[in-house]
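Colleague: 3D, please:
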Amino acid sequence: MRRPPKDTLESARKISRRGLVVAGLQAGFVGLLGWRMRHMQVDQADQFRFLAEENRINIRLIPPARGEIFDRNGVAVAANAPAYRITMVREDAGDIDAVLDSLGQLVDLDPEEVERARAEMKRSAPFLPVTVADRVSWEDISRVAVNGPALPGVTPEVGLSRHYPLRHDLAHVVGYVGPVSERDLAHYADPPPLLRIPRFQIGKVGVETKLEEVLRGKAGAKRVEVNAVGRVMRELDRREGTSGATVQLTIDSQLQNYTAARLGEESASVVVLDLEHGDVLAACSSPSYDPNKFVRGISVADYSVLRENDHRPLASKIVQDAYPPGSTFKMAAALAAMEAGLITPTETVWCPGYLEVSGRRFHCWKRAGHGHMNLEKSLRESCDVYYYDLAIKVGIEKIAEMARRLGLGEVHDLPMSAVTKGLVPDKNWKFVNRGADWVVGDTVNAVIGQGFVLTSPLQLAVMTARLATGRSVAPRLIKRIDGVEEPSRGGESLGINENHLRQIRKAMFEVSNNRRGTAYRYRSVAEDVRIAGKTGTSQVRNITAAERARGVTRNEDLPWERRDHGLFVNFAPAEAPRIAVATVVEHGGGSGAAAPIGRDVTLQALYGGDPPLDAYPSADRGRIKTQQERLARERRTPAAPGQEEA
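Modeller: Have a look, this model is predicted:
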């Protein structure tokens, strides 16, 4: 049946309208798509180009060479040595066990290191290199390189590792480096990317950590092309980093080496200061340790040996420990009294062997007493009663003020770890810290360097330097950084009456050069290197009245840890001082343990080597000759990279 013409015409009109709508929609879609393509290809071209480049190009940091450290004469004390290691890429190795077996036939592998490497390979991406053997020899590297085709995924590499050629000698001064830990990262609000490089090392103690920012340097960078999964395809370009600064210490490594040998296995410390600039010429804490063991991680067994040693080799006794200064504190008290106009050098005090104070008897070290004592004699023979009497006249406030002017109770600005402030007490200190009032007995104890008073060997050396010069000498450990001289610390005038200082120096000269002086046995007889000093003994136990009645137990009859500390401070030459020295021997039994060490180190410093035997008293020359020969054999020679003591 044929459709009427009218229906056919209406149907055609409907189809035409639908076609137009569809065509319009298609045209609109094509137009929108074209606009979007133009927007992405033209307007956003730079952004997408950057994203594409970001996916294809990686920027990787290159660790800088750490700045090296030298002594005052240019001897390396912290250097960078080539370190050879062997790495493995898991995906290239295939059968890891088979490759490790083959590698083990060429190189002596540490089983613990291998297991650590296995664990690291399991948690790392398959294309990342993992260290299998570290600090191997050049011969090992050569064997691996020659057998490379039989060791898939294995690569010999070379880098830089910290090395301390003088080992024990400067461990407490220079310190050591070690891998970055989470504790290290916690010190930064936003840790530098450089610190996140695997096995990157930073300073842990000593100069290495205090000058970390100076020594670290600035990282370089390299651009590498990577594929979709991050595997490196090739290196595009490289920008080397900037090495850390070169640091020169004020330490004389030869003098430091001698001092370490002279101390031997004593639990002791010595500080030597140059009086012109305040340079620390030697700062030795004994016993010591080999910092090279810490660079890659010390073993539990080795660390336990150090921790369990009752002589505390890990402690930096020169700045970290504080001791009662004993009679070496008497110079500060005497100066305080003279500056206050409360005593004169000629007036005397009678010493019967004790002084009654507030119903308590304070004893002199000499039980029978010294008789009449003036200022010079009191220091020469170290009479305690003279200073008990002085303490009552002067009071703790003036004594404490003078002690601080001489450098005690002060944190000296040195790039070393755990520098102690020590303690110079006064009335306010006791009230705040002990909740009690100061009593006269506290002053009597303090005036002879006992009671609450605490000082470090460094502070005692500074005090001695200031007494010798009358200037505010301060210790300087860094001589130059990248060739630029650090400011001198020779100091300005202390403003102390020169006549009063002259009286103290004269008395210190008598200590070492008068037959009645407490250090006369340990003098120098060379006219141009006479020594002026002061002995000190600090008690580490209380002596009861019952013990005094039956006779005080001798130090040599006591256990080591209950014996008195021995101290000796000195400057030389006495007529024109150039150096100041402080020596502390823990539980040495008294000043007789410290004075001969101080004398020997002083002469070694002034002569620049072993002094002539005629600088010593004739009775000592045979013993000194034997000692010099023994020390010459025992003094350590610089260690080669990788050489450590067992």
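Colleague: C-alpha only now, for contacts and for neighbours.
Modeller: Fine.
Colleague: and the contacts of stretch 75-87?
Modeller: Stretch 75-87 has contacts (Cα atoms under 8 Å, 6 or more residues apart in numbering) with 65-66, 68-71, 129-138, 141, 154-166, 170, 174, 253, 641.
Colleague: for the residue nearest to residue 346 when sequence neighbours are not counted, give me its contacts.
Modeller: Among residues not flanking residue 346 along the chain, residue 374 sits closest, at 5.7 Å (Cα to Cα, 6 or more residues apart in numbering). The neighbours of residue 374, taking Cα under 8 Å, 6+ apart as the test, are 345-349, 386.
Colleague: what about the nearest residue to residue 191 once chain neighbours are set aside, how many residues nearby?
Modeller: Computed as Cα to Cα, 6+ apart, the closest residue to residue 191 that is not its neighbour in sequence is residue 185, at 6.0 Å. Residues contacting residue 185 under the criterion other Cα atoms under 10 Å number 14.
Colleague: ok, now residue 340?
Modeller: 12.
Colleague: please report how far the spatially closest residue to residue 481 that is not a sequence neighbour lies from residue 77.
Modeller: In space, and not counting its chain neighbours, residue 481 is closest to residue 247: 4.7 Å by Cα to Cα, 6+ apart. The gap separating residue 247 from residue 77 is 10 Å, by Cα to Cα, to the nearest Å.
Colleague: and the gap between residue 173 and residue 408?
Modeller: Residue 173 is 21 Å from residue 408, by Cα to Cα.
Colleague: one more, for comparison:
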Amino acid sequence: MRRTPRDSAESVRKISRRGLILGGAQLGFAGILGLRMRFMQVDQADEFRLLAEENRINIRLIPPSRGQIFDRNGVVIAENAPSYRITMVREDAGNVEDVIARLSTLVELDEDELNRALTEMDRSAPFLPITVADRVSWEDISRVAVNAPALPGVTPEVGLSRFYPHHETFAHVVGYVGPVSERDLARYEDPEPVLRIPRFQIGKVGVEAKYEEQLRGDAGAKRVEVNAVGRVMRELDRREGDAGTDIQLTLDSGLQEYCKARLGQESASCVVMDLEHGDILAIASSPSYDPNKFVRGISVADYSVLRDNNHRPLASKTVQDAYPPGSTFKMICALAALESGIMSADDTAYCPGHLEVGSRRFHCWKRAGHGWVNLEESIRESCDVYYYELALKVGIERIAEMARRLGLGEAPDVPMSAVTAGLVPDKEWKLRERGASWLIGDSVNASIGQGFVLSSPLQQAIMTARIATGRNIGPRLVKRIDGVDTPSRGGESMGMNENHLRQVRKAMHAVSNNRRGTGYRSRIVSEGYEMAGKSGTSQVRNQVVRNEDVPWEQRDHALFVNFAPYNNPRIAVSVVVEHGGGGSAAAAPINRDVTLQALYGGTPPLEAYPSADRSRIKAQQERFAREREERLSNASSRA
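Modeller: Coordinates of the predicted model:
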């Protein structure tokens, strides 16, 4: 059927209208696309340029140099030593097993460390360097460098690692560093990125841990160009970080070494405090350990040896352990009685060798008794019955108050790990902690430093320092931080009656200088250097059995404290020998020798010792000199 001209014209109009609509839509879409392209290429050009640059350039952290630790005289205690290591890149090595076999003919490879490296290679990208041998010698590095063509993918590198040149001497004070663990990271809400650097080291215990943030420093950064798969192509620039803060301790390295040598193989501890600023001149625990073994992660075998030793070399006995103070607590009881006005120094008590309290008999260490004794005689000869009766008159509350004034019962403020507060018991404490009422027998036991009373060797030194000076002396272990002195801990007056303190000091002088004193055999005979001390023996069992007849672990602890010189006190010293027996026999000789070493600033003359001791002391000094030379030689070779 033929279409009319009118129908044809109508069809053309419809097609033209649709074409215009479609063409308009296409032009509109093209316009929008053009505007979007202009927005992205012009208005957002800087943003996309930055994103592209970030895909090409990476920012990588540079570990900061850790601050060093020095003794009071500037001797390095903890430093950063060059550490040589050998790394391998898996993709460059090709056949890893063959390369390692060739490398093992040049360098002795630790099997455990090698297995760890191979495991790390399997988990890491093939272009990342993995350490296969750490802390190797310069000779090993040289051999690897010379044979580099035969060792594809192997690179000798040098870095910095913590090193403790004195090895065991400062281990319990300074502590050690080690690789960051998941447990370490968990302690921070938002860990710093530097802590995630592989094998980055942080302080684990001791001063290294307590001053971690100051010692750590601030990380640097470098910009490196990488390709699409993250391989480093070149380094563009670098900004070195800020080294950590240097810290100077109050310790004297020479005196610390002597204390360590004098304690020998005993399970023992020693603290020496300066009485002007409260500086800790020496704080030694024996036996000790080499902190260098912990820096890269100690082996299971080495750790087992330390853990299973019954002398507990890992324990910081000076601050971590608390012992019954024994008869050294008698000065506290005496001062509590004098300050309360309940008794005077001239008041006497009769000691028949025991005291009946209720249905129980409390014995004096001298079974025959001391007879009539006053305060000076009771301290000089360490009469127990005198203090049994004194405690019944004074009461535990006054005794506990005096103990706290003299530094017991609170943790000393020192940057060491696991610092104990000890224990000063009273009626409220027993009711709260034991759910029982305080008994008269508890006061009797406490009067001679037994029962519930506990104190650390550092607390014993603080107690002695406060008695010697009448000031509220506190311990200071850090002398300077970044060259700036820390505040003195010399303390203000405790407000105690000076005459009462003088009477106790006089009694302590008699302990060491009167023929009837318990510490007379370990006296100092040099004029002007005499010491005033007090022995203590703390029981670890209830049975009355001689120490020689029981195993070592059941023997009494031996204690001795002193200050010196008597007429012009400069230092206070405390010594504890675990399971050493009597304080006057085991701890007093060590205490006297350490005191002389501190007062003379080195080896004292033989004339400072009683004539009966001089041949033994001379042999001891010669042996220590030989051992010191051997230590220096060994330290040099180990370094």
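Colleague: report the TM-score for the pair.
Modeller: TM-score of the superposed chains, computed with TM-score structural alignment, normalised by the length of the second structure, equals 0.98; 636 aligned residues with a Cα RMSD of 1.4 Å.
Colleague: by neighbour count, which of the contacts of residue 374 of the first structure wins?
Modeller: residue 386 (27 neighbours).
Colleague: ok so that residue is a helix residue?
Modeller: Yes - Residue 386 of the first structure forms part of a helix when assessed by DSSP: H, G, I helix; E, B strand; the rest coil.
Colleague: ok, it - contacts?
Modeller: 349-351, 373-374, 378.
Colleague: quick one: residue 75 of the first structure from residue 250 of the first structure, how far?
Modeller: For residue 75 of the first structure, the distance to residue 250 of the first structure - Cα to Cα - is 11 Å.
Colleague: tell me which of those two has more neighbours.
Modeller: residue 250 (24 against 17).
Colleague: isn't that one right up against residue 475?
Modeller: No - Residue 250 of the first structure is beyond contact range of residue 475, at 9.8 Å (criterion: Cα atoms under 8 Å).
Colleague: what do the two both touch?
Modeller: Common contacts of residue 250 of the first structure and residue 475 (Cα under 8 Å, 6+ apart): 279-280.
Colleague: quick one, helices of the stretch 51-200 of the second structure?
Modeller: 90-93, 96-104, 111-123, 138-146, 171-174, 182-186 (DSSP state H, counting those that start in this stretch).
Colleague: can you add distance to residue 594 of the second structure and give those back as a markdown table?
Modeller: Shown next, in a markdown table, are these (distance: least, Cα to Cα, whole Å):
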| stretch | distance to residue 594 of the second structure |
| --- | --- |
| helix 90-93 | 57 |
| helix 96-104 | 50 |
| helix 111-123 | 43 |
| helix 138-146 | 40 |
| helix 171-174 | 18 |
| helix 182-186 | 38 |
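Colleague: to residue 545 of the second structure, which of those lies closest?
Modeller: Residue 545 of the second structure lies closest, by Cα to Cα, to one member of the helices of the stretch 51-200 of the second structure: helix 171-174, at 33.9 Å.
Colleague: residue 620 of the second structure: which element?
Modeller: Residue 620 of the second structure is part of helix 614-638, with elements assigned from DSSP states H and E.
Colleague: where is the longest helix in the first structure?
Modeller: Counting residues, the longest helix found in the first structure (DSSP state H) is helix 5-38.
Colleague: what about that helix, how far off from the second structure?
Modeller: Mean deviation of helix 5-38 of the first structure relative to the second structure after superposition (mean Cα distance after the TM-score superposition for the first structure): 2.3 Å.
Colleague: ok so, going back, ok, the residue nearest to residue 481 of the first structure - how many residues close by?
Modeller: Neighbours around residue 247 of the first structure, by other Cα under 10 Å: 25.
Colleague: show the contacting residues for residue 631 of the first structure.
Modeller: 258, 261-262 are the contacts of residue 631 of the first structure under Cα under 8 Å, 6+ apart.
Colleague: what does it align to in the second structure?
Modeller: Aligned against the second structure by TM-score structural alignment, residue 631 of the first structure finds its counterpart in residue 624.
Colleague: residue boundaries of the strands in the stretch 51-200 of the first structure?
Modeller: Assigned by DSSP state E, counting those that start in this stretch, the strands in the stretch 51-200 of the first structure fall at 57-62, 69-70, 76-89, 129-136, 154-163, 176-179.
Colleague: now residue 119 of the first structure: how far from residue 182 of the first structure?
Modeller: Residue 119 of the first structure is 20 Å from residue 182 of the first structure, by Cα to Cα.
Colleague: ok, residue 327 of the first structure next?
Modeller: When distance is defined by Cα to Cα, residue 327 of the first structure is 46 Å away from residue 182 of the first structure.
Colleague: more neighbours: which of those two?
Modeller: residue 327 (24 against 8).
Colleague: residue 173 and residue 408 of the first structure: who's more crowded?
Modeller: residue 408 (28 against 25).
Colleague: could you find the counterpart of that one in the second structure?
Modeller: Correspondence of residue 408 of the first structure to the second structure, assessed by TM-score structural alignment: residue 408.
Colleague: now its match: closest residue in space, sequence neighbours ignored.
Modeller: Per Cα to Cα, 6+ apart, closest to residue 408 of the second structure is residue 459, 5.9 Å.
Colleague: can you pull the contacts of the alignment partner in the first structure of that neighbour?
Modeller: Here residue 459 of the second structure is matched to residue 459 in the first structure, going by TM-score structural alignment. By Cα under 8 Å, 6+ apart, residue 459 of the first structure lies in contact with 407-410, 412.
Colleague: residue 461 of the second structure too?
Modeller: Taking Cα under 8 Å, 6+ apart, we find residue 461 of the second structure in contact with 271-273, 561, 572-574.
Colleague: equivalent analysis for residue 131 of the first structure, please.
Modeller: 85-88, 117.
Colleague: now it: how far from residue 150 of the first structure?
Modeller: Counting by Cα to Cα - residue 131 of the first structure and residue 150 of the first structure are separated by 18 Å.
Colleague: same question, residue 410 of the first structure
Modeller: Separation of residue 410 of the first structure from residue 150 of the first structure (Cα to Cα): 64 Å.
Colleague: between those two, who's got more neighbours?
Modeller: Just comparing residue 410 of the first structure and residue 150: by other Cα under 10 Å the higher neighbour count belongs to residue 410, 19 against 13.
Colleague: so that one is in contact with residue 403, correct?
Modeller: No - between residue 410 of the first structure and residue 403 there is no contact under Cα under 8 Å: 9.8 Å.
Colleague: now do the contacts for the residue nearest to residue 240 of the second structure when sequence neighbours are not counted.
Modeller: Excluding the flanking residues, the one nearest residue 240 of the second structure by Cα to Cα, 6+ apart is residue 220, at 4.5 Å. By Cα under 8 Å, 6+ apart, the contact list for residue 220 of the second structure reads 61-64, 238-242.
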